[in-house]
Structure formats: structure tokens, C-alpha cells
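Novice: all I have is the shape, not the residue letters:
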């Protein structure tokens, strides 16, 4: 089980009436939170993965197989599903651990959790210590996780995952299809903007016309806007990335506003997690239909910052630089933006809205709309440079993420085929 002590989790298991603690699991929890900036849900998921692997390992000897093969053995067990039994003091059998059949995609996540723990052990130089409780070592020293871990420093992680190439590769899973890309229809985008109040309109413009994630959008400050050049930047508040004036963001927040984004309760919510850079390189945001939507953005920004609501909110609380606020001066949350978006959906009369079940969509669907719109432009022009522009604009580290939009949209394929067919027919007739 996971024991929560003041927000720090520890893995503790009772096996054969012995309490077994995964060594330094509490420090691993802190490592994931502070060094890796993982969310609480990810930390819990990873720790449960290691707990499951540990219990399974205690009942399945490693024998002479190498650790990568041992992991592969465990992976097959997850694929098939398994049940681990134990006995109480009176000899009664009970289920200690049960895992249903998991999909390959879920199994890959399970192994990521195990990999994270081994990486922590490797970086902490803990391989030459015992990894679980001393009381249990004598009874299980030749089995499972113990046998795999009690080897020379770093070897286990490097054997299992390698420095550059993993020996135990993740399962290949099908690429996302168009059905999994819930993009807001571009045809309704202007209606969404028209019905939105200035604050929400700015957010929808950044998410839709610039492909920003909602968490990134909510970190916008006036410091990130160049009114003369009409440029907008989005900067991770936890990073040392410099703003347009050459000031590191984390330093600026600390020295000017006294804000430590990592520990300050109001600013450390997962609503404001930045995730990845956008765009991919340090440059201003890209705009879809730049002349139109950038112009709307800057006009709306002047309207919003001049409004009584904005200025009243600005003086109600301890100052902070983030421009998206509630009337009380608190930072606007993702849940609040989602509610506003749903309310606007009710005002938009459209058969498409009902047919596509768009009431299930949120702000992230606007980011998908950006990618889908870029694919449509590509279908009309055939300009392959648009694929790479889209990759940079959306902040994708891998081209595979971008190609989901260009490869999987039936409308794009149809338009490309129609365009090529027309050109072929024109050549024949000529």
C-alpha cells in the first residue's frame, strides 16, 4: 500500500506477516515531485507500478536470467493478468495482489514507473545498499526484485534500459486515429470568439490561433507582450528562460513579486503546469490567419486590461503579474475556463455542434483545431514546409506528434487526392 505522510508517499507491503518497505521510496517520491516535477497522479501511478512489480517479484524467482529478460517475463504476466496469493498467521490463503489483463499501452506506462525508480536509484548511487527492508532479506534474498537489485552500482538500470537504447523496448501501439483527435471545428471558431467575454476570448485566441495549452496560456503576463511589434511570448514560470528584456522568468517572479512558483500554494497548482516549451524554439508565438486573429487579440487585450473588473481584481490581492484573474484577484483556473466554454456552446446554434457532441470538448480541443487547420492548409497548397512550421509552432519535440494531424484526417486525404487528380486530368487534357 501507499502510505501518505504529510504529502510524501512511501511503499509498504505486508508479506508473510512481515512489513516490507521499498527502500527510499519516500525519497523517490520527493525526487519525482521536486526534481522531475511530476504531478501527484503520476507519482501515485508510478509508485503503484513498483509496488506491483515488487510483490510479483517476491513470488517469481529471477533464477539465472538477466534483468531485461526478467522484466520481459513480468511484462508478459501483465499482458495475461495474474493473481498473487499469501497466507495469514493461521494459514488461510488470501489474495495479496491482483492484476487484470492490461493493454500494451498501459503496460508501457507500468514499465515507465519501474524505470523511474531504477533511474532514481542510479542517480542516488544506492545500488550498493539493500533496496528493501532488512527484516525481509533473509526470507526472499534469492527472489524477484532483491536478486535483480543487489548488484554493482548502476548496472541494473543500464542493463535494463541502456544509456541510449533500451534493450527492453516498449510495446508498439497503434497510432492515434482521427477519432481520438477531438478538434474544435474551425468553422465555428469565429462564433466562439464572438460570444466570449474579453478575458475568455484572449484565452481562446492563444489556445486556438496559437496552439497554446491551457496551462501555458494561464501563465501569460504583460511582460510577455510586445505591443510595438505585436508579439506574444509564453514562458515557463519554473524555468530560467529569459523574457524579451533578457530577464530570467523565475528570478523575475522571485525578486519583483516575491513568488516562488514551486512552493507558493496559489501558483503551484497543476492548472498552471507549463509542460513543454511553445514554440519549440525561443521565439514569439505563431498565429493562424495572423492578420485577422492577432489583430483581434491586441484589440481585445486593450479592452480587457482597461476594464473595471480587471483593475479592481488587480488591487484586491497580493500583486502577481499573471493577467488572467477572477474578480477577487485570484488566478483563473482551468475549471473556470471550461465552464465558460460550455456556457458559450449553449449559445451557439449549430447542427455540427450537436452532431459532433462538442459539449464534451474543452480548451485543449482548440489546440487540436490549430493542428487540423494547418493540415487543411497543407491539403490545399501541398507545401510540405507547413508540416515543419506546425511542428515548431505547436512545440512538438517529435515529428510523429505533428504527423497525427497530417496523416490521420480523412478530409485532408480526400482534398489531396482530389487536387492531385485534378492536376493529372488537366495535364491529360492539355
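Specialist: That came through, no problem. Values in this document were obtained by computation on a predicted structure and should not be read as measured data.
Novice: okay, CA-based contacts and neighbour counts for the rest of this
Specialist: OK.
Novice: residue 19 touches residue 12, doesn't it?
Specialist: Yes. Using C-alpha atoms under 8 Å, residue 19 makes contact with residue 12 at a distance of 6.8 Å.
Novice: the structure to be compared is supplied as follows:
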């Protein structure tokens, strides 16, 4: 039996859950690449059920499926599959197809959990701003600042609409993961840039287009276009700063830098969780880095009782 035939039969057998998951991913604001990846993982999972209804499956089957994944491809692939399956069941619960999420009880691999995100120190983050270029420089700076100093995901910048900027309140409303709205206070400098971008904004060809960030053709900037602008900025930054040349920098690393900066400035982790739009405090805990300078400062507070043990002879 060909793979095409398998896929057709799978979609026929599980038509309702698959349709619900597609709608859920689209409405929840997942990026096209994540939607594609999660659909692929969910179809592999459904294939493993051999005709059993997803709502009749327990934790054991999911762990067996993930164990096979981990054995052939490693922890990272296992955890990506788990995220997809968790989201799949969230969709089924949302559409009242399932009453529970058996994947919610399955733990992620410890290897992935302990991995620290890459981030820029506050000084380097500030320096990188000097290398933002382009014909629409104010627009590019505003997008960069939203990710680096408000913690927005690239998809959230892409989805930002004119009505989401609350000028009187000095905030933006962000539509994030899990179809949740999050109101974020905007630093005054960034607010000035957003107001300027709104003034300079090209009138879209489509009257109903409400996108805050548009291209030179008046269309909503795609995620790929935003990533390209940020990547070009980092390429220039690296050429002029050899000390960060080996770092893999991207839009998401700006978000990592924002979270780390807040925690280093002693902002309550519960507040950071809300600003980042995390569903769990465990996710926010990944950003509690301890660097060498902090270790030195901590050890400087330790007093060894020389008067008791005596001087070294």
C-alpha cells in the first residue's frame, strides 16, 4: 500500500479529529511551518492507533509512541512530537470531541528541559540596534524592538493590527499561543516608533487590510520577510562584533534576550511569565541563567573563618 493511499485512508478514518485540529491550529495563531509540523506529527500518531479512537487512548500508548521516536531520533524529536500530541488533544477538548488530554501527564525529556536558551546580553542587544537598515528603517526598528524589548514572537509581530495599539493606555494587545490575548505595556521609546510607523504606513491595496506592518506593496509583512530583516541585521552585527560570531541569532533569540534581561533585573518570575505569554511557570524557568559574574559576586559574600582555622602555613 502506497504512502499516499495510507494518508488518504487515515484522513478518512479520523476525519473529524483531523479537521478539528486543522481549524484549531489556524485559529490559535500558529505559524504556517508549525501548523505543518504539528499536522505531520499528529498524523504519525494517529497512524499508530491502528483504528482506535483518540479519546480511548491513555498515557501508556502515548509513551510507547514517544519511546519509539526517542530511540530513532533523540530527545528533541520526542519532545516536538509530545508538544504536537498535547496540542492535538487540546483541540479535541476545545471541540468537545475528547474529555481529557492524556498527553498532558507525559513529561518532556529532561535533556531538552535543561537546555538553556541562547540570548544576547543587554549591552550586545543595545549594540545590535545600530545595524538595523532598510528603506523602511523605522518600521524595521519597531519590529525589532517589539521582539527584543516586549518579548513578542515573530508570529505575533506578523499578526499585529492597527487596532491592537492602544495609544491612550500605552499598550499593545497581542494574540498569542492558545488563542489568548495578552495586553503588554510598551516602553515610551517604542511607543514613539509605533506611532511614527503608523504615520508612514503605506495605504494597503485591500481596503480591509488592518496589518500594522506592511510591505512596500501595502501587504501584511510575512513571517519570512520579518525573519529576513532580523537576520540581515544580525549578519551586519556579527561582522562588526567577532565576540558573538559563533552565536546562532534569530527572531526568537530576541525574545530569549528579553526574558533573561527581566529576570536579571530582578523582575518577579510570575510577571515575566505573564509578559511572555507562557502557560506554565516551568517554561519561564528556562530563562533563569546564572552567569560567571553572578557566581563571583555570590562567592564574594562568603567569609571563611580564618580566625578559627588559622592562616595558611
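Specialist: In hand now; what should we look at? Everything numeric here is computed off the predicted structure, so don't read it as measured data.
Novice: compare residue 19 and residue 12 of structure 1 (neighbour count), which wins?
Specialist: Neighbours per residue (other C-alpha atoms under 10 Å) separate residue 19 of structure 1 from residue 12, with residue 12 holding more: 18 against 12.
Novice: quick one: secondary structure of that one?
Specialist: strand (DSSP: H, G, I helix; E, B strand; the rest coil).
Novice: how far away is the closest residue to it other than its chain neighbours from residue 139 of structure 1?
Specialist: Nearest residue to residue 12 of structure 1 in three dimensions, chain neighbours excluded: residue 21, at 4.4 Å (C-alpha to C-alpha, 6 or more residues apart in numbering). In this view, residue 21 of structure 1 and residue 139 of structure 1 are 14 Å apart by C-alpha to C-alpha, to the nearest Å.
Novice: of the two, give the one with the bigger neighbour count.
Specialist: residue 21 (21 against 11).
Novice: distance of that one from residue 298 of structure 1?
Specialist: Counting by C-alpha to C-alpha, the gap from residue 21 of structure 1 to residue 298 of structure 1 is 56 Å.
Novice: again, but for residue 192 of structure 1
Specialist: For residue 192 of structure 1 relative to residue 298 of structure 1 (C-alpha to C-alpha), the value is 17 Å.
Novice: which one's more surrounded, these two?
Specialist: Counted by other C-alpha under 10 Å, residue 192 of structure 1 and residue 298 do not tie: residue 192 has more neighbours, with 20 against 17.
Novice: which SS class is that one?
Specialist: Residue 192 of structure 1 carries the three-state label helix when classified by three-state DSSP.
Novice: which ones are touching the spatially most central residue of structure 1?
Specialist: The centre of structure 1 sits closest to residue 275, judged by C-alpha atoms, centre = their mean, with a distance of 6.1 Å. By C-alpha atoms under 8 Å, 6 or more residues apart in numbering, residue 275 of structure 1 lies in contact with residue 216.
Novice: map it onto structure 2.
Specialist: Under the alignment by TM-score structural alignment, residue 275 of structure 1 pairs with residue 177 in structure 2.
Novice: and that match, how far from residue 76 of structure 2?
Specialist: Counting by C-alpha to C-alpha, the gap from residue 177 of structure 2 to residue 76 of structure 2 is 21 Å.
Novice: again, but for residue 51 of structure 2
Specialist: Relative to residue 76 of structure 2, and taking C-alpha to C-alpha, residue 51 of structure 2 is found at 28 Å.
Novice: and the residue nearest to residue 12 of structure 1, that one's in a strand?
Specialist: Yes. Judged by three-state DSSP, residue 21 of structure 1 forms part of a strand.
Novice: thought it was touching residue 9?
Specialist: No. Contact between residue 21 of structure 1 and residue 9 fails when scored by C-alpha under 8 Å: they sit 11.5 Å apart.
Novice: could I get the full set of strands for structure 2?
Specialist: Here structure 2 has its strands, by DSSP state E, at 165-166, 171-175, 181-185.
Novice: with residue 33 of structure 2 as the reference, name the closest of those.
Specialist: Closest to residue 33 of structure 2 of the strands of structure 2 is strand 171-175 (C-alpha to C-alpha; 17.8 Å).
Novice: what about that closest one, distance to the chain center?
Specialist: 16 Å (C-alpha atoms, centre = their mean, to the nearest Å).
Novice: cool, stretch 215-223 of structure 2 as well?
Specialist: 22 Å.
Novice: run through who's touching that stretch.
Specialist: By C-alpha under 8 Å, 6+ apart, stretch 215-223 of structure 2 touches 154-155, 158, 202-205, 209, 211-214.
Novice: between those residues, which is closest to residue 139 of structure 2?
Specialist: Using C-alpha to C-alpha, the contacts of stretch 215-223 of structure 2 come closest to residue 139 of structure 2 at residue 213, 7.1 Å.
Novice: ok, that closest one touching residue 158?
Specialist: Yes. Using C-alpha under 8 Å as the test, residue 213 of structure 2 is close enough to residue 158 to be in contact (7.3 Å).
Novice: hang on, the earlier thing: what about residue 51 and residue 76 of structure 2, which has more around it?
Specialist: It is residue 76, of residue 51 of structure 2 and residue 76, that has more neighbours when counted by other C-alpha under 10 Å, with 16 against 11.
Novice: having no further points to raise, I will conclude here.
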